[in-house]
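A.B. asks: The sequence isn't on hand, but the structure is:
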């Protein structure tokens, strides 16, 4: 899949929405979180208003320690504290470090669970909590966002991906049975 993806896209980020219990402010709150690949913000060309975004240079197996929060979450839960960078924040039972705050107008361009994203978390998708060593059939990512290669249309990329699916099922019969449902659609 990597080979065909590289033929269609300049960059790709997996995205998986989640709802998390967040502590570290004045109280524990529920927050819309988005698990992404480490290069998510680079792909979007998005820069925080405060601090930095996590990048591919932060990549390690499993979840990365740095997280980025939304402007709204920063205001509601941290009183717009300009010294927020470097503070620890607990998501569910794991401890993370806030490295950036996105500007007020920044929104995730895809679907989320219920509301705008409050917290962005990066993972390498090949370390705990994902199986180690990685098992292809157990690493299904619900969605991805991508930037097309220059000069390639959406229709051309869709046709390339559609043509590749039968080959993928043949190559990895035990991981991806022929009866598996594939959903590789552009919006």
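C.D. replies: Looks like it arrived, so ask away. Quick caveat: nothing in here was measured; it's all calculated off a predicted structure.
A.B. asks: Could you use CA atoms for every contact and neighbour count after this?
C.D. replies: Noted.
A.B. asks: Secondary structure element for residue 34, which one?
C.D. replies: Using DSSP states H and E, residue 34 falls within strand 29-36.
A.B. asks: Can you list the buried residues in whatever helix or strand comes next after that strand?
C.D. replies: Sequence-wise, the next helix or strand downstream of strand 29-36 (DSSP H and E) is helix 40-44. For helix 40-44, burial by neighbour count (16 or more other C-alpha atoms under 10 Å) applies to 40-41, 43-44.
A.B. asks: packing partners for helix 40-44?
C.D. replies: With contacts taken as 3 or more C-alpha pairs under 8 Å, 6 or more residues apart in numbering; DSSP states H and E, helix 40-44 sits against strand 9-23.
A.B. asks: this is the comparison structure:
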């Protein structure tokens, strides 16, 4: 929030935190890379979805990391683990024994922040991080899109 309010060059800024975990929803557990991501990560990167929709602000509890109402999965994971089941959207996947409702499957070829990233869980900032004083305790990475007409030079 602080960066959004105090910048003149970015159209939007998204924040994400990378993790490795285990999908535990089917008989065979599977290690996967995943990330908590603000909905603005996807407005910055603008991926398409194969199924469902992108995550949005209502998919998390503001200021409460871990309370997630929306997850995106990669096209690769959807095919590999779930057999390209179109009924997966609206159901839950279990990551590290926590259930997360799937809201969408991303387009083939979308890889961010790594080629192996298979899931993105919605999250929002705790209020203490949304101020200039809170930026010193920042533990996340960011991605941004320049406003039209703004150059790197």
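C.D. replies: Nice, thanks for sending it over. All of these numbers come straight from a predicted model, not from anything done at the bench.
A.B. asks: Quick check: TM-score for this pair?
C.D. replies: The TM-score (TM-score structural alignment, normalised by the length of the second structure) is 0.82; 144 aligned residues with a C-alpha RMSD of 2.1 Å.
A.B. asks: thinking again about what came up before, of the buried residues of helix 40-44 of the first structure, closest to residue 60 of the first structure?
C.D. replies: residue 40 (14.8 Å; C-alpha to C-alpha).
A.B. asks: how close does the closest one sit to residue 169 of the first structure?
C.D. replies: Distance, residue 40 of the first structure to residue 169 of the first structure, by C-alpha to C-alpha, to the nearest Å: 28 Å.
A.B. asks: One more: residue 21 of the first structure?
C.D. replies: For residue 21 of the first structure, the distance to residue 169 of the first structure - C-alpha to C-alpha - is 38 Å.
A.B. asks: the more surrounded of those two?
C.D. replies: For residue 21 of the first structure versus residue 169, neighbours defined as other C-alpha atoms under 10 Å are more numerous around residue 169 (17 against 14).
A.B. asks: Between strand 9-23 and the one helix or strand that one maps to, find me the angle.
C.D. replies: Assigned by DSSP H and E, residue 169 of the first structure falls within helix 154-171. For helix 154-171 of the first structure against strand 9-23, the angle between stretch directions is 80 degrees (axes from the mean of the first three to the mean of the last three C-alpha atoms, to 10 degrees).
A.B. asks: Buried residues in helix 154-171 of the first structure, which are they?
C.D. replies: 157, 161, 165, 169.
A.B. asks: quick one, helices of the first structure?
C.D. replies: Here the first structure has its helices, by DSSP state H, at 2-8, 40-44, 71-78, 154-171.
A.B. asks: Mind checking those helices for the one nearest to residue 108 of the first structure?
C.D. replies: helix 40-44 (9.2 Å).
A.B. asks: residues contacting the residue nearest to residue 16 of the second structure when sequence neighbours are not counted?
C.D. replies: Excluding the flanking residues, the one nearest residue 16 of the second structure by C-alpha to C-alpha, 6 or more residues apart in numbering is residue 37, at 4.3 Å. Contact analysis of residue 37 of the second structure by C-alpha atoms under 8 Å, 6 or more residues apart in numbering lists 14-17, 120-124.
A.B. asks: Kind regards, and thank you for your time.
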